[in-house]
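*Asks:* Structure, please.
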Amino acid sequence: MTILITIVLFIAVVAAAAYLVLTYNPVFGARSADERLAAVRRSPQYNGKEFVNPAHGASVSTSLGENLSTLRDFLRRDPARRPAKPLPIDRWAPLPEEQHDRTAVTWFGHSAVLLELEGRILWLDPMLGQAPSPFPSIGGKRYGGLPAEIADLPDIDAVVLSHDHYDHLDYGTILQLKDRVRHFIVPLGVGAHLERWGVEPGRIEEHDWWDEFEWEGLRFACTPAQHFSGRSLNDRGQTLWCSWVIQGERSRLFFSGDGGYSTHFAEIGRKYGPFDVTLMECGQYDRRWAPIHMTPEQTVQAHQDVQGGLLIPIHWGAFTLALHTWTDPVQRAAAAAAEHGVHIATPRIGEKVLLGSGSYPSSHWWINE
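*Replies:* Model (predicted):
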């Protein structure tokens, strides 16, 4: 009996500790309330309990067998999943004043992209932390450095987020950026996280799929993605995920966020294409989560579906979140692009891509890195 009581008490203490951490540690964010919750409940993507992918509810399997097989495969070490030495990184510098009417794209690794869009500075999914984890000391570390420190960057006109996963929405990054960002543009539900982290509600606007709006002379559309959300053990599907259409006077861009391949890309292309450039997810795929992450070949097809001009593959080059080698995404995407006659840019981290320049980065810099 004493042993049984000890076991029960141990379980109770562990459960209580887990509850306290999940409830009071701000890294896990917050749930929507009041007006934000009402907007969530009105969404056609919300089924009364959670957000879903309307096409066929695509998600990743959470069965015990799939989880065990994934864990087994991750435990099998493969040095090719990470680069053997530090990656080449270009230092970021702003466009010269005479080019402020141009558009430049700078990839900071993974899905973090700094846009200089006709005189405005936008951050897309600015995850600049060292690990995509609620506890940065745990989890796969970033492959190397960054093109610039946050303190060295100019003030940001707007941060645009695609969803709330740790490799896209980083608590530490937001804490450092929040007082230097004028506006946050996010999908439904994500604003609650930002508010808990000290961002004033008036600087946050949330949107549902197919919302169209203007901000500071730029035109935006919140568009579908086939993915999921969640930062804790019990908040799966409580915030929306999305892709974004961003249009200035001269440039039109598509940012895919995360997601699997489906018919929504063609729908976006019909409604908003063609695009000068697409920033398209390419990396962290596996057959077990094929519905929520594209293969590189699907990345190229999605680019064609949305009627893209220049393709820049993202969601690779910073973290190991899947079982493929770290260079597999870009190698396969480049091969598929060549096969289908798609223009692809493969910039180094920090290398500026100036739209309309006629010459884009195309070196295979990852070889022997």
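*Asks:* going forward, measure contacts and count neighbours with C-alpha atoms only.
*Replies:* Will do.
*Asks:* Run through the residues that contact the closest residue to residue 266 other than its chain neighbours.
*Replies:* Excluding the flanking residues, the one nearest residue 266 by C-alpha to C-alpha, 6 or more residues apart in numbering is residue 305, at 4.5 Å. With contacts defined as C-alpha atoms under 8 Å, 6 or more residues apart in numbering, residue 305 is in contact with 265, 266, 269.
*Asks:* And this one, please, so the two structures can be compared:
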Amino acid sequence: MFIKIIKRTMTIILIIIGLLVISYLLFTNFYPNFGGDIANEQKEVYQKSKQYKDGKFHNTKPVPKDLSFPETLKLAYTFFTTNVPNGRPKEDLKTKKVDSINIANYQGEARMFWFGHSSFLLQMDSKTILLDPMLGKVAAPHPLLGANRFNKEFPLAIEKLPAIDAVIFSHDHYDHLDYGTILKIKDKTKHFYVPLGLGTHLKKWGVHPDKITELDWWQNTVLDGLNLICTPAQHFSGRKFNTSQSTLWCSWVIKSKTENIYFSGDSGYATHFKEIGEQYGPFDLALMECGQYNQMWSDIHMMPEETAQAGLDVKAKKIMPIHWAGFKLALHAWTDPINRVQAKAQELNITLITPKLGEEIIVKDTTNNYPKWWEKY
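*Replies:* Alright, predicted model coming up:
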């Protein structure tokens, strides 16, 4: 009798596991938010990259460590069950509104507008460019799988964005690359610039291949005189369990005749910052990742103190902390990144700017009179 109960129990467990696996496969294969899969012929092309081996892209340093399934479950359980004091703002972050006509007709010096987290609208050399435009509600493949972002409204509604000359992506994680955003901007965007493999997602979502340029680390391209250089980062990629590391991740240098900008993407602290500074610095402004960190994954996300040091390494005249004030993706207070990086920047004597969402940022402006706006939340 006991053996029959054990057999019946095991059968039920196996059926449940089988149903879960089938449900996962159906969900990931037919739900469009997951994007595309790298074809075998693409893998052959990527073999030429120094970062690609054994069917995956790799960092120069052998990180991150591949987590086992039990370790992944433990990490997920810790994240979803830990109460983080001040983990979110007390109310939705307010944004300064931007006039769409002003954007469409702008011909002045290089400027930027922060949309929260790592998303920017950049106007440079009479070009309108988006950096990591993630304008979705949650940083997850489905609304039920993530918490809402900190701001309900954007400086400029996505539907009111004017014609976009270029969109630049750093990697394919959900808090940077968003399916819904792509659907709304793809027809008004002239060209997409991405690291190797990321174009697969865009093509899956209806972007014509002729509008996509994929680059490896240290490769560059020119957009009507504007130099775009794909530079290293220490991170990882993947939009589902079985596609981890299938696309490359990167940072970017955006250089005109008069301005020079560095966009870090996501990265742990490593020697590539000094290498980039030596080759392409100094920078008028460096947009540096600062947020969603933890000692458990410090190899792929900088601590705030490292963010300030990385700003020195790339030879930035001033830095702006990004990857915060958007989503709760780690176990620290939402203001911890900005408070800690401010303290370290002061210690290192590096200029740090902290504009509000939607506030105009003049790239070569030497003033730094931004209030601590986050303290009211």
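*Asks:* what sits against the counterpart of residue 194 of structure 2 in structure 1?
*Replies:* Alignment note (TM-score structural alignment): residue 194 of structure 2 maps to residue 186 of structure 1. Neighbour list for residue 186 of structure 1: 160, 161, 162, 163, 204, 205, 206, 207 [criterion: C-alpha under 8 Å, 6+ apart].
*Asks:* thinking again about what came up before, need the counterpart of the residue nearest to residue 266 of structure 1 in structure 2.
*Replies:* Under TM-score structural alignment, residue 305 of structure 1 pairs with residue 313 in structure 2.
*Asks:* Residue 65 of structure 2: neighbouring residues, count only.
*Replies:* 8 (other C-alpha atoms under 10 Å).
*Asks:* Specify the local secondary structure of it.
*Replies:* The three-state assignment at residue 65 of structure 2 reads coil, by DSSP: H, G, I helix; E, B strand; the rest coil.
*Asks:* one step back: ok, the match of residue 194 of structure 2 to residue 261 of structure 1 distance?
*Replies:* Distance of residue 186 of structure 1 to residue 261 of structure 1, given as C-alpha to C-alpha, to the nearest Å: 22 Å.
*Asks:* do the same with residue 35 of structure 1
*Replies:* Distance from residue 35 of structure 1 to residue 261 of structure 1, by C-alpha to C-alpha: 33 Å.
*Asks:* What helix or strand is residue 114 of structure 1 located in?
*Replies:* strand 113-117 (DSSP states H and E).
*Asks:* would you list every one of the helices in the stretch 1-150 of structure 1?
*Replies:* With DSSP state H, counting those that start in this stretch as the criterion, the stretch 1-150 of structure 1 has helices at 2-24, 34-42, 64-75.
*Asks:* Name the surrounding residues that touch the shortest one.
*Replies:* Yep, that's helix 34-42 of structure 1 we're talking about. With C-alpha under 8 Å, 6+ apart as the test, helix 34-42 of structure 1 has contacts from 32, 46, 48, 188, 189, 191, 192, 239.
*Asks:* Which pair of these spans the longest distance?
*Replies:* 48 and 191 (19.2 Å; C-alpha to C-alpha).
*Asks:* Of those two, which one has the most company?
*Replies:* Set side by side, residue 48 of structure 1 and residue 191 show more neighbours around residue 191, with 28 against 11, by other C-alpha under 10 Å.
*Asks:* Now, of the contacts of helix 34-42 of structure 1, which are buried?
*Replies:* The neighbour-count criterion (16 or more other C-alpha atoms under 10 Å) marks 32, 46, 188, 189, 191, 192, 239 among the contacts of helix 34-42 of structure 1 as buried.
*Asks:* The aligned partner of the last one in structure 2 in helix, strand or coil?
*Replies:* It stands for residue 239 of structure 1. By TM-score structural alignment, residue 239 of structure 1 lines up with residue 247 in structure 2. At residue 247 of structure 2 the chain is in coil, as set by three-state DSSP.
*Asks:* Give the full set of residues in contact with the closest residue to residue 247 of structure 2 other than its chain neighbours.
*Replies:* Counting by C-alpha to C-alpha, 6+ apart, residue 197 is the residue found nearest to residue 247 of structure 2 once chain neighbours are left out, at 4.5 Å. Going by C-alpha under 8 Å, 6+ apart, residue 197 of structure 2 touches 38, 42, 214, 246, 247, 248.
*Asks:* neighbours of the second one, just the number please.
*Replies:* Summarising burial for residue 42 of structure 2: neighbours were counted as other C-alpha under 10 Å, giving 12.
*Asks:* Can you report how many residues neighbour residue 27 of structure 1?
*Replies:* 21.
*Asks:* quick one: what's aligned to it in structure 2?
*Replies:* In structure 2, residue 27 of structure 1 lands on residue 33 (TM-score structural alignment).
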